[in-house]
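[1] Provide a 3D model corresponding to the input given below.
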Amino acid sequence: MSAAPPLLQIDQLGVSFGAHAAVRPLDLTIAHGEIVALVGESGSGKSTVALATMGLLPRQAHVQGALRFEGKSLFGQSEREWSAVRGNRIGMIFQEPMTSLNPLQPIGKQVAEALTLHRPMSAQAARKEALGLLELVRLPEPQRRFGHYPHQLSGGQRQRVMIAIAVACRPGLLIADEPTTALDVTIQAQILELIDRLRRELSMAVLLITHDLGVVGRWADRVVVMKDGAKVEEAASAKLFAQPSQPYTRALLGASLHFGAGLHYRDVRLTDAPRAAPQRAEGTPARALLEARDIRVDYHGLRAVDGVSLDIRAGETVGLVGESGCGKSSLSRALTRLVEPSGGSIVFDGEDVTHRRRRALRPYRRRVQMIFQDPYGSLNPRHTVERTLGYALSIHGVASRRERDAEIRRIVDAVGLPASALKRYPHEFSGGQRQRIGIARALVLEPELVICDEPVSALDVSIQAQVLDLLVDLKHELGLALLFISHDLSVVRYIADRVLVMQAGRIVERGDQASIWTSPQHAYTRTLIDAVPSSQASYSTDTRKIDRDLQEQAAAPFHFDAPVPR
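    Presented below is the predicted three-dimensional model:
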């Protein structure tokens, strides 16, 4: 008896844009009901494969090869024929739901439109089925939220709406392109469990695209690893994690593994396996550099930070971990005096800076710098790197022009960028390189404390490792103290000496990183640990328990993180 034909069969797919080959001849099959993970760094070609499968490549793309879905050739179809497949037999979830959803339409209407586009039905029937889909993806209070707009939902809720739209017509194949990259780890676990549950209930196959092997182990049946547009390895999930055959796969796997193990890699090079680094220096300096007591931050009557106290000693790294909306970024802005604390005190190196104003704050701000989550958004797109760094020095009246030039070159070299980078603009760099520029801008003033607000959450896991190791190196070389803010406890474990866990504006647990990880005392800390992805195929987490825990813990006075007031 012959085997059933694959649901999706890609033969020698090649995609090029001019002289640039985005995908080199690639073969890929997906069986009915199977989850195949397509893994690689940004720029590896994996999203181009997804767009080709959906018929969404731009006109200038040159495509070759064959693509068959449910036994039918898709290449060469008219746009009308593609429309009958796209969103109907093949659904797709995108990385950032906020940019994929229509901001001007209620979410319920958008789900209903996904139905009526492919099926003739009345508005009343479409509304009823759309409501059922929102219940299917477990959107909280779907009846009440049916008329809400995307901006009124959290990131995880928006992604649930995107999934409802993608599965509205019960597709045979669901393409999930980095569906959890922009989400907190607890929400990641819930979304991946939801996708797997829908796969079983709706008899779908799933093409899961990600840069992080850590999220693949539990979910995928097979894994395909891509690099520079080509497939470098393909294997069953368990075999690939146990015995990766290619150096690139081993490097990707190592970059995922070492976060969970709390180890350092000096430099994760994706041409060879990563090399082990020296262990973190032992011993913690005794002098308190920053002392914050009973910090409160209010926005329009809502309390974002509620009585937080913390100390940061010279030369140590303190991790501040919590989900989006817990108040950690508001706390960082209060500590840097970007927002005015509603109460409490901030003492830096023995001096109270709580109520300093404008010019009196300048010496403090030189000694306390910040690295932001999105380097592209925090860098002036019209300024070269040289001008960006020079401006930071000149605004604080540092040195002569000649001395400033020398300092700029020194710090650019220290963060691992070539001297030629000085004449280039932010858009000419990769995400990891832009974050190195952000680090250089923070360090060019020779601060004593650097507050790092989610500095690696938008980066590939391998680039995360490089940036984190750079921060560790610079910390030791320059004698820095770091306050490292993240939603991911595994990343905080990787870099921090001590950890503070924040929920709903309060610190709910604190301790050294080893004790927090091995014997957490608070239920919320245990929830964060349970949600950390593992690259082991045997990894098992009860995401229903995570969901239940978070719902129980949500009975808090508030849960929001406001922007800096203009």
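
[2] going by C-alpha atoms from here, please, whenever you check contacts or count neighbours.
    Fine.

[3] which residues touch the strand or helix carrying Arg436?
    Assigned by DSSP states H and E, Arg436 belongs to helix 431-443. Around helix 431-443, the neighbours that count as contacts under CA atoms under 8 Å, 6 or more residues apart in numbering are 369-372, 374-376, 378-379, 385, 388-389, 392, 411-412, 415-417, 426, 450, 455, 458-459, 463-464, 467.

[4] and the buried ones among these, selectable in ChimeraX?
    Buried subset of the contacts of helix 431-443, written as a ChimeraX selection, criterion 16 or more other CA atoms under 10 Å:
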select :369,370,371,372,374,375,376,379,385,388,389,392,411,412,415,417,426,450,455,458,459,463,464,467
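
[5] mind checking which of the contacts of helix 431-443 land in helices?
    Mapping the contacts of helix 431-443 onto helices (DSSP state H) picks out 375-376, 378, 385, 388-389, 392, 411-412, 463-464, 467.

[6] that's a helix at Pro557, yeah?
    No - using DSSP: H, G, I helix; E, B strand; the rest coil, the secondary structure at Pro557 is coil, not a helix.

[7] buried residues, the helix or strand hosting Asp306. List them.
    For Asp306, the enclosing helix or strand under DSSP H and E is strand 302-313. If you call a residue buried by 16+ other CA under 10 Å, then strand 302-313 has these buried ones: 303-309, 311-313.

[8] I'd like the structure of this one too, to check against the first:
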Amino acid sequence: MDLSLILEVDNLTVGPRAEGTAPILDGISFRLHTSEIFGIYAESGGGKTMLSRALADWLPDSLTYRSGRVMFAGHDTLKKTSTGTFRVGRDIAYIGSKPQSSLDPTMPVGVQIAEKLHSVRPEWTPNECRERVVQLLGEVRIPSPAERYYEYPSKFSGGMMQRAMIVDAICAEPAVLIADNITQPLDVTIAAQIVALLHDLCLRHKMATIYLTSSLPILGQFGKRTALMHHGRFVEEQPFEDLLKAPQTDAARSAIDSVPRIWSAGEGPAVRRHAEGEAPLMRVAGVHRTYRQRKRGTFNTYRNIQAVRGVTLDIMPRENFGIVGESGCGKSTLTRMLAWLETPDTGTIVLGGTDLAKLTPRELIRKRNEFQLLLQDPYTALPPRTTVGRMIEESLRIRGEIPRKEMRAKVTAAMAEVGLPAKLYDALPNALSTGERQRISIARALILDPKLLILDETLSAIDQREQGKLIDLFSRLQAKNDLTYVFISHDLAMVRKVCTRIAVMYLGEMVEIADNRDLFFDPQHPYTKALLSAAPTLEEKPFNAGDFLLEGEPPSPIDIPPGCSFASRCPKAFARCRVETPRLQEHQPGRFAACHLLDTAEAEPAAA
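    Next up, the predicted model:
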């Protein structure tokens, strides 16, 4: 017997309880050793989440184990009547891809992790559990872990929350860790940190790790054993480098070909040349948004959270404008203001020559026909008990401009335009895929014939193949309906493929704005280079992650340091950066950046 063998899966088959139905997992077999990382790739719907839940003995009631075994340290975890000391949560731990919904929002993060730890390790005292959680919060690089222990989930960013879920998984010292697509909702720099952190923790704590993902480049950062899963079966298994060089199956070749390229993708989308003097479709000028937050432990003491600080930009007709940046940089707040769901404290937003702040409520309802917002999560954006047709026609009903008898024809035409069959008109969305749900959201927006669509991480919840289909759809709709798009995203490969101009946002400010090719091949700001160095891709990067990759998260928007807000993380910061705030300036035609390093006469080497 191999003493380092910790998990052996043999012919694992899972399917619905009803007889005659096809299995969801079909004959899965593999072996896992201590401290080993096993990467599994599959597209959305390929069976990743079902496999992770089956290994953790966490199947829904509608499914059952049809055959096979899962041997943990010689104990068959699927035999409920057998003796043994195996416990889910202690010996095999699980991390999912939705950290914000994984913890109770009414309890401090550290407190509930410690309670769970005490339940699976009752031999540890509550104080020992608390000390263990605080230690691990620091180990996953959450700043001020003793203070963060008592903060609520709402105070954690996406990256910090995912780190907290890693603590939740490893605090009981499991022998096997299952990580299910944990970097999908994260921006590129935080995702790169999480992958490096997970790799380090696995070796340090001698955990065997199963890493499941729908991003093939992410597996390349581990570089060890890789299995490709297709329709619930392993179709290929070999080291990652060998998989890229010599894929053995059509599924593997298709997966490799579907990965977007950033630097070897050619010229990218053509920059639209506008007539001299042509007015922007939307003009954003000096926009600020600050939130007041009550200071913990006080009655009437508040602190200001500066979410957006002086953003100025123009969005031209028929262009694809991208906004990128880390979690917590202010993208979502800016999105809500562009969609006029929130109003700026100062500054103006002008759409088609109309200042949105000067409109009456009735005028604003009519004006909203011209700009629509598409959200990230199609599951929470669609009411589950409303039919597809009723959802799409809702805005027409509110406006009352079209007779009821004509609505169905207009709705089915909009459904056909986005690739939805008319038979779904009276269907509920509960059985639809993620891509189909997003198409419903697109149809809801198009039904009003808008000029501007604002897409807030709209494509981040779907795999790259389905992304490609929707990108093609957006392109056709733009050509047909003369649309302008604003893409807010952390997916740099998608931005490279789609956007003509791109703005980079950091801590509430724009630090660089440039055309697509200029930004990706000759970025001016160190933060832009850091984002590009962290982008998951199968091609060679022009920016070395060792030189540019960021550690930690941006400074708090409550206590923003003087000078350049990026200085504390910039590898090339010099004295002036820490005392003087750089302004966004046009250093070359059409290229804007806010960085003192561009003033080469004053730039000096970073302090040791």
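
[9] would you mind measuring from the residue mapped onto Ile454 of structure 2 from structure 1 to Glu178 of structure 1?
    Correspondence of Ile454 of structure 2 to structure 1, assessed by TM-score structural alignment: Ile451. According to CA to CA, to the nearest Å, Ile451 of structure 1 and Glu178 of structure 1 sit 28 Å apart.

[10] repeat that for Ala537 of structure 1.
    19 Å.

[11] Gly327 of structure 1 now?
    26 Å.

[12] re the thing from before, what about the helix holding Arg436 of structure 1, how far off from structure 2?
    Compared with structure 2 after fitting, helix 431-443 of structure 1 has a mean deviation of 0.8 Å; criterion: mean CA distance after the TM-score superposition for structure 1.

[13] ok, residues contacting stretch 450-461 of structure 2?
    Identification of contacts with stretch 450-461 of structure 2 by CA under 8 Å, 6+ apart yields 184-185, 332, 335, 338-339, 369-377, 434, 438, 445, 467, 482-491.

[14] quick one, which of those residues are buried?
    Burial by neighbour count, judged by 16+ other CA under 10 Å, picks out 184-185, 332, 335, 338-339, 369-377, 434, 438, 445, 467, 483-491 from the contacts of stretch 450-461 of structure 2.

[15] just those residues: which are in strands?
    371-374, 484-488 (DSSP state E).

[16] is it possible to get TSV of these that adds distance to Leu519 of structure 2?
    Formatted as TSV, these follow (distance: CA to CA, whole Å):
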residue	distance to Leu519 of structure 2
Phe371	27
Gln372	27
Leu373	26
Leu374	25
Thr484	20
Tyr485	18
Val486	17
Phe487	16
Ile488	16
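
[17] ok, the residues you listed vs Gly46 of structure 2, which is closest?
    Leu374 (26.0 Å; CA to CA).

[18] just give me the match in structure 1 for the closest one.
    Using TM-score structural alignment, the partner of Leu374 of structure 2 in structure 1 is Ile371.

[19] for the residue opposite Gly479 of structure 1 in structure 2 once aligned, which non-adjacent residue is spatially closest?
    Using TM-score structural alignment, the partner of Gly479 of structure 1 in structure 2 is Asp482. Spatial nearest neighbour of Asp482 of structure 2, excluding adjacent residues (CA to CA, 6 or more residues apart in numbering): Arg318 at 6.1 Å.

[20] where does that neighbour sit: helix, strand or coil?
    Taken by three-state DSSP, the conformation at Arg318 of structure 2 corresponds to coil.

[21] how about the contacts made by it?
    Arg318 of structure 2 makes contact with 272, 478, 482-485, according to CA under 8 Å, 6+ apart.

[22] go on, Ala126 of structure 1?
    Ala126 of structure 1 makes contacts with 112-113, 115-116, as judged by CA under 8 Å, 6+ apart.

[23] wait, a strand at Thr21 of structure 2?
    No - read with three-state DSSP, Thr21 of structure 2 is coil and lies in no strand.

[24] okay, now it: neighbour count?
    A count of nearby residues for Thr21 of structure 2, using other CA atoms under 10 Å, gives 9.

[25] which residues touch it?
    Here Thr21 of structure 2 is in contact with Gly15 (criterion: CA under 8 Å, 6+ apart).

[26] tell me the counterpart of Leu424 of structure 2 in structure 1.
    Aligned by TM-score structural alignment, Leu424 of structure 2 pairs with Ala421 of structure 1.

[27] assign a three-state SS to that match, would you?
    Ala421 of structure 1 ends up helix, using three-state DSSP.

[28] now the nearest residue to it once chain neighbours are set aside: how far from Ala414 of structure 1?
    Closest residue to Ala421 of structure 1 apart from its sequence neighbours, by CA to CA, 6+ apart: Val385 at 6.8 Å. From Val385 of structure 1 across to Ala414 of structure 1, the span is 14 Å (CA to CA).

[29] what are the ranges of the helices in the stretch 451-566 of structure 1?
    461-478, 489-495, 513-518, 523-530, 543-553 (DSSP state H, counting those that start in this stretch).
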